[in-house]
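In: Next come a sequence and a model predicted from it.
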Amino acid sequence: MIKQIEIKILPEEIQEEDKLYKIVASKVKVEFSRIQAIVLDRKSIDARGRRPKYVLRYNVFIDEKPPEETSFLGSLGSVKSKKTAIIVGAGPAGYFAALEMIALGIKPIVIERGKDAQARRRDLKAIQQDGIVNPDSNYCFGEGGAGTYSDGKLYTRSLKRGNYFNVLKILVEHGASPEILLDAHPHIGSNKLPRIVAELRETIETFGGEILFETKVVDFIIKDGKMKGVVDHNGKEYEANATVLATGHSARDIYYLLHQKGVKIEPKDYAIGVRIEHPQELIDEIQYGSKVRHENLPASSYKLVCQIKEKGVFSFCMCPGGLIVPASTAPGELVVNGMSLSRRDSPFANSGFVTSVTKDDFFDKTDNVFAGLEFQQQIEKTFFNAGDGSQKAPAQRMTDFVNRRESIDLNPTSYIPGIYSASLHKLLPIHIYDRLAQAIEVFKYKLNGYYTAEANLVGLESRTSSPIRIPRNRETYMHETTEGLFPCGEGAGYAGGILSAAMDGQNVARKIAEYYQ
């Protein structure tokens, strides 16, 4: 018999394991000799009340022992001589599709336009310090995808997509901290993810898969309505009966190529806004009731959402103790994102602050499938052109943003390229600005202290998700009209983060296995 027990304890008690086990045992109300094991199952924080507390959920095994852990790596065999499938993109969707294919006896060939995680660092340094954007290697493109250098948050509401715990266990087997199996809002950290991603690559290659870096897909091989493979930038052809498109939300060239080849795509809603950056100690004071955070408490976070003019406005990708980073994928555009290291020890807290964007926002009343993408791209260019040609970002104090006045000066920032004072209320389309400004008026009552001149708004946050969906059959996960093409992950419009993308990759791999039978 397994009994679940939940207890609340103060931060200073979190490391007193013996004491905690005794508290749990006393709540079970059975003879102590019948308890075979007490295993921590879930850890979260309740910040309500005068003092924050940890909420711990334990599984107590009575008259039976915990089941033995199974190893994903131990279940794999070589697929070197097996039937192949192509995967375009080495992000979480692509890599977890590859791992699942190996488990199912299919050889994956992963084709990635960017560099491996370690080599990407030089290009990230170039965009941070010199404003040089490599369109094939940046914060979005390269091994591990956008998530590798964007905090590694491992939280999803998409529980129907699959077994998210399975994804977490695979990450742990490849070097992630076992704490991610317990935390209610787990994350890995951008300083640790590259090593873990490299371990995933090693597993794929060890068991017979292939991974090709700095290899850009420029054409599709489509015959009689069937996807037969892809062509790279050197003219080399790769053929397989199944091709997975897991290219991420910023591979605009892939959308145009699909359209050119007559493969159906469709517009999708997404979101646009800015990054809000507060002092972390201010968010801690709001959430924990004290600027001095107990050493056993993590940097605090928040989540806010409201409806303005029937459109959602919400915080997005909140990075406590984090940094704002340049996420442009081409010269002449300005895009920012957030990330955190594993310790989340930056003095800043940043979050995306965005509003839903739908067809009526685009000012394009035609059936142009790229209207949303072009609207997104035009605002990114507007923000870039407002500056000096570098990756310096326009910014405004929150109070000045609401009151439509340019800031005389700005708060310190984590954004390495630097910020300069600008009228974001003029750079943003007026209807986007109005919804954001009105939402701040709502949020200041939801989170006392959130509305402050100590916060900067930094623009532009525009890559929340793909503005295009590649439609697929709900049962087969195959494209609606092109046999053998399997849209996957964020770039196809079916995921929104590392976990959901990884699960989508696994699901696609299973459907390919069925297709190959």
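Out: Arrived safely. Residues are numbered from 1 along each chain as shown.

In: CA only for contacts and neighbour counts going forward, please
Out: OK.

In: Let me know how buried the nearest residue to residue 273 once chain neighbours are set aside is, in neighbour terms.
Out: In this structure, residue 273 finds its nearest non-sequential neighbour in residue 354, 4.0 Å apart by CA to CA, 6 or more residues apart in numbering. Using other CA atoms under 10 Å, residue 354 has 28 other residues around it.

In: Counting by contacts, list what the helix or strand harbouring residue 354 packs against.
Out: Per DSSP states H and E, residue 354 falls inside strand 348-357. Applying 3 or more CA pairs under 8 Å, 6 or more residues apart in numbering; DSSP states H and E, one finds that strand 348-357 contacts strand 270-279, helix 280-288, strand 311-319, strand 322-326, strand 336-340, helix 430-446, strand 456-461.

In: Need the winner for burial among those.
Out: Mean neighbours per residue, mean count of other CA atoms under 10 Å, is largest over the helices and strands packed on strand 348-357 for strand 456-461, with a mean of 29.

In: where's the helix or strand just after that strand relative to the chain centroid, distance-wise?
Out: Using DSSP H and E, the next helix or strand after strand 456-461 towards the C-terminus is strand 468-469. Relative to its parent chain, strand 468-469 has a centroid offset of 17 Å by CA atoms, centre = their mean, to the nearest Å.

In: let's bring in a second one:
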Amino acid sequence: MKRIEADLTPEKYREAEQDSRVRIVRRSLDSRRGVKYHTVMEVYEEGEEMPVADYRSPYKDCRNGKQVVIVGAGPAGLFAALRALEHGLRPVIVERGKMVSERKYDIARLTKEHEVNPDSNWCFGEGGAGTYSDGKLYTRSTKRGDVGAVLRKFIEHGADEKIIIDAHAHIGTDRLSPIIAKMRETVEEHGGEYHFGKRVTDIIVKDGAVGGVIDSEGNRYEGVAVILATGHSARDIYHLFQEKGWLIEAKPFALGVRVEHPQELINTIQYHSRNYSPLLPPAAYSLTTQVDGHGVFSFCMCPGGIIVPATTAAGTQVVNGMSNSKRNSPFANSGIAVTVGVNDVPEYAQYGNFALLKFQEDVERAMYAATGVDATAPMQTLTDFCEGRITTKLNKTNYMGGVLSTPLHELLPSFVARCLRQGFKDFDRKMRGFYTREASVLAVESRTSSPVRIPRGADMQHPQLKGLYPCGEGAGYAGGIVSSAMDGMNAVEAILANL
């Protein structure tokens, strides 16, 4: 066997991929100078046996194991449960939303009938917000845990093996749902249990140690530890901490809009030609700049994607993006967000640790007020937004909840609008053609991360509450599927170390 590293044209890459003697180990698409796949591959001689990967994990029957309560069935909670099985701990998952097969009906009601279910929506339910975000598996947090372990568990439960070789892997929303359901089956087959439609309203504390949680119906779930993996939109958990006097703190986050371009335009820009190879995937981009001390950056970019209403409460408006596995929508979309810290909103200082949370809520309410209908998004052309004009003719969009022409340049917080305007022009210098009337902006992209952090020590426990392990996006320690999954698995390792 020879290990070869090479830059291949799309056509040469296809040949290598179809060669039975070749095993692709790693690939990344580089379009900076020509369009090439940087490829690492193993070439086997005749008679040499190509290894077959075994992705099965060593799960144990945990029916008699020590019980760990996991609040939330998103990536952090779900991967915590899988890691618990490997150690013989019995995971009990308490999830406010519905299982993934039922959740889709509440999402349909939101997009078609504008009816918000606060416990079952694009953010809450089995799989968490990650279920409806394209299934992006790229993370910069490689030092926080074993990225490979996360990818192997996805493959074990039905994901394409290609995710292990792609530098920017994705699964697709359409394929994530059955994978998440299979993960639940694994947990239940080995003795773990799920409780859906159970919103946690209190934490059981005795002598400074956490022993479980209580849901809104008074049901108690007890264990040797509690993993709090409630996601970035579970504001009621933050209020619970505030009411109990438990430590929480404001955390910088980012807020902005979702920009939508024709995918063909992004392909032409990124592949430097209208005559790019048909073997190439829908093009993506990653952009960042600095404006007046604020970071302005693309977030959750969805090639061939769809924009969705991600609100979790009536009277608020939030957008997010997703793609299916084929990424075959005619549009590309991405969040474009501006960093926001407590010093940027001095008028909210009176809210203390909730300063940024209150700011986030107020912007979401203002966006709803602009349309007056849940899930209907305020929209403007990109050029009108930047030049301060009312949009009289909206572009086509595949946003799922309906749109209304709105002067977002006036409605967004002034510093956010200012940074976005300059940011879009900066991006056009990096991607000529990005700034165009063909592009649209929809608001508001406000759930990039949590504006509140639930603190924890080096042992991953809350400093006041022994046995409570805040983790994932909701606690402010992760951003995205993979980093959240690793954080959940790390929480289980911390529990074992502290028992």
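Out: Structure's in. What do you need? Only a predicted model underlies this, so the values are computations on that prediction, with no experimental measurement involved.

In: about what we covered before: which stretch among the helices and strands packed on strand 348-357 of structure 1 comes nearest residue 372 of structure 1?
Out: Set against residue 372 of structure 1 and scored by CA to CA, these come closest in strand 270-279, at 8.5 Å.

In: State the span of structure 2 onto which that closest one is aligned.
Out: Here strand 270-279 of structure 1 aligns to structure 2 at residues 253-262, judged by TM-score structural alignment.

In: ok, and what's touching the matching stretch?
Out: 307, 319-321, 330-341, 360, 382, 397, 416, 420, 438-451 (CA atoms under 8 Å, 6 or more residues apart in numbering).

In: In structure 2, what stretch matches stretch 154-166 of structure 1?
Out: Under TM-score structural alignment, the match for stretch 154-166 of structure 1 in structure 2 covers residues 137-149.

In: nope, stretch 480-495 of structure 1 is what I meant
Out: Under TM-score structural alignment, the alignment places stretch 480-495 of structure 1 onto residues 463-478 of structure 2.

In: Check stretch 374-393 of structure 1 too.
Out: Going by TM-score structural alignment: stretch 374-393 of structure 1 matches residues 358-377.

In: So what touches the matching stretch?
Out: 110-111, 114-116, 255, 309-311, 314-319, 345, 348, 351, 378, 401-404, 406, 411-413, 442-444, 446, 451.

In: To which residue of structure 2 is residue 449 of structure 1 aligned?
Out: In structure 2, residue 449 of structure 1 lands on residue 433 (TM-score structural alignment).

In: which residues sit in contact with the closest residue to that match other than its chain neighbours?
Out: Of all residues not flanking residue 433 of structure 2 in the chain, residue 269 sits nearest, at 6.9 Å (CA to CA, 6+ apart). Applying CA under 8 Å, 6+ apart to residue 269 of structure 2 gives the contacts 431, 432, 433.

In: Excluding chain neighbours, give the residue nearest to residue 64 of structure 2 in space.
Out: Once flanking residues are discounted, residue 64 of structure 2 sits nearest to residue 90: 7.6 Å by CA to CA, 6+ apart.

In: Which position in structure 1 pairs with that neighbour?
Out: Match for residue 90 of structure 2 (TM-score structural alignment): residue 107.

In: In structure 1, what range does stretch 165-179 of structure 2 match?
Out: Taken onto structure 1 by TM-score structural alignment, stretch 165-179 of structure 2 occupies residues 182-196 there.

In: to the chain's geometric centre, what's the distance from stretch 195-210 of structure 1?
Out: 21 Å.

In: Assess the claim that the residue nearest to residue 64 of structure 2 and residue 59 are in contact.
Out: No - counting by CA atoms under 8 Å, residue 90 of structure 2 sits too far from residue 59 to count as a contact (11.1 Å).

In: quick one: which of these two has more around it?
Out: Here residue 90 of structure 2 and residue 59 are set side by side on neighbour count (other CA under 10 Å), and the busier one is residue 90, at 28 against 16.

In: From residue 62 of structure 2, how far off is that one?
Out: Relative to residue 62 of structure 2, residue 90 of structure 2 is positioned 5 Å away (CA to CA, to the nearest Å).

In: Could you give the number of residues near residue 32 of structure 2?
Out: By other CA under 10 Å, neighbour count at residue 32 of structure 2 equals 10.
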